[in-house]
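Student: structure here, sequence nowhere to be found:
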C-alpha cells in the first residue's frame, strides 16, 4: 500500500484569477421538468418551457397533462409550449393515466387530480 502524501503537509496558496465569463447550458432536471409540465397544465393561457429534460418519465407526465385537457407541443429540443386549462379546468381522462416508471410525475399528479371534481385511474409499472 502506498502513501498518498510523503513528508510534511505543504500550504496551498490561492491566487486571484480573472473574472469568469461566458454562457453555460445545463441539462434539464427531471424533477423540475415534471413540475413545469404540471404548472403549465394548471395555468390559464400559454406556458413556454425551455431546457425540459425529455426522458420517458417526463414524457409520461406530458401525456397525462394532455389527457387532462392541456394542449402540448414540442417546438424544439427541450422547448415546449403548453396551453393550460387553469385550476378547476381539468377534464376526466378517457383512458388510464399510465405513468410507467414516473413515480414523481404520478405522485404530483395525484395531488393535482385529487383537488378537482374529476375521476382518473392511475397506473404504472412494477418498479
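Tutor: It's in. Since we're looking at a predicted model, the values are computed, not measured.

Student: going forward, measure contacts between C-alpha atoms and count neighbours the same way
Tutor: Will do.

Student: tell me the centre residue of this protein?
Tutor: In the chain, the C-alpha nearest the mean C-alpha coordinate belongs to residue 33, at 1.5 Å (Cα atoms, centre = their mean).

Student: list the buried residues for the one helix or strand that one maps to?
Tutor: Residue 33 is located in helix 30-42, with elements delineated by DSSP states H and E. Residues 30, 33, 34, 35, 36, 37, 38, 39, 40, 41, 42 are the ones in helix 30-42 that count as buried (16 or more other Cα atoms under 10 Å).

Student: reformat those residues as a markdown table; add distance to residue 6.
Tutor: Converted to a markdown table, the buried residues of helix 30-42 look like this (distance: Cα to Cα, whole Å):
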| residue | distance to residue 6 |
| --- | --- |
| 30 | 44 |
| 33 | 48 |
| 34 | 50 |
| 35 | 51 |
| 36 | 52 |
| 37 | 55 |
| 38 | 56 |
| 39 | 56 |
| 40 | 58 |
| 41 | 61 |
| 42 | 61 |
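
Student: next, the one to line up against it:
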C-alpha cells in the first residue's frame, strides 16, 4: 500500500460487557504469602495461590519446618502460622528445585533462626551466584557457607543479626 492510498477504519462501541474474571496467581506474592502466613500467629487464608514449582518449593520448605499448611486446592491455601520463633529445624536439606526466589528469601529468613539449615537446588540453581544475598547477610552477622558463592547454602543458626 503506497503512502497515497489511505484507509479509514471506523470503530463503533460495542455493548456492555458483564461477567467475572479471575486473575491467575502471582509467583512473587505466592512465595511471600506462605512465608508471612507461616511466621504469623494463627490462621492465614490465601486465595489465588500460584501452584507453580517455585512457590510449591517454598510451601514444602515451610511444611518441613513444622508449619501445617492445607492445600493448595484450586489456588486456595490455609496456613496455620507458628509465629516468628516457632519454626523447627528441618530433618533434611530443604530442596528449592530451580527457585532462585525461594533460596534467596529463605536465606535471609533462616539466618535469624536458632537452628542450622541447608538450602539446595537442582543443577541449574546450583550454578547461580548467591553473593548478592549472602554478602549483605554476612555483613549483618549471618554465617552462611556455600560452594564458592553458589548453592547449596549452609546457614548457621543462632547468630544475632544487625541491620
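Tutor: Yep, that arrived. Just so it is clear, the structure is predicted and the values come from calculations on it, not from any experiment.

Student: can you calculate the TM-score here?
Tutor: The TM-score (TM-score structural alignment, normalised by the length of the first structure) is 0.83; 124 aligned residues with a Cα RMSD of 2.3 Å.

Student: the residue nearest to the centre of the first structure and residue 58 touch, don't they?
Tutor: Yes - if you go by Cα atoms under 8 Å, residue 33 of the first structure and residue 58 touch, sitting 6.5 Å apart.

Student: show me the common contact partners of these two, please.
Tutor: Overlap of the contact sets of residue 33 of the first structure and residue 58 (by Cα atoms under 8 Å, 6 or more residues apart in numbering) is empty.

Student: got a list of what the residue nearest to the centre of the first structure touches?
Tutor: Contacts of residue 33 of the first structure (Cα under 8 Å, 6+ apart): 52, 53, 58.

Student: what's the second one aligned with over in the second structure?
Tutor: Taking TM-score structural alignment, residue 53 of the first structure has residue 50 as its aligned residue in the second structure.

Student: distance from the chain centre to stretch 150-159 of the second structure, please.
Tutor: Here stretch 150-159 of the second structure is found 17 Å from its chain centre; the criterion is Cα atoms, centre = their mean, to the nearest Å.

Student: tell me the buried residues in that stretch?
Tutor: 150, 151, 152, 153, 154, 155, 156, 157.

Student: do the same with stretch 69-79 of the first structure
Tutor: 69, 70, 71, 72.

Student: where's the aligned partner of residue 76 of the second structure in the first structure relative to residue 53 of the first structure, distance?
Tutor: Applying TM-score structural alignment, one finds that residue 76 of the second structure aligns to residue 79 in the first structure. Separation of residue 79 of the first structure from residue 53 of the first structure (Cα to Cα, to the nearest Å) stands at 9 Å.

Student: residue 84 of the first structure too?
Tutor: 19 Å.

Student: quick one, helices of the first structure?
Tutor: With DSSP state H as the criterion, the first structure has helices at 30-42, 56-67, 103-114.
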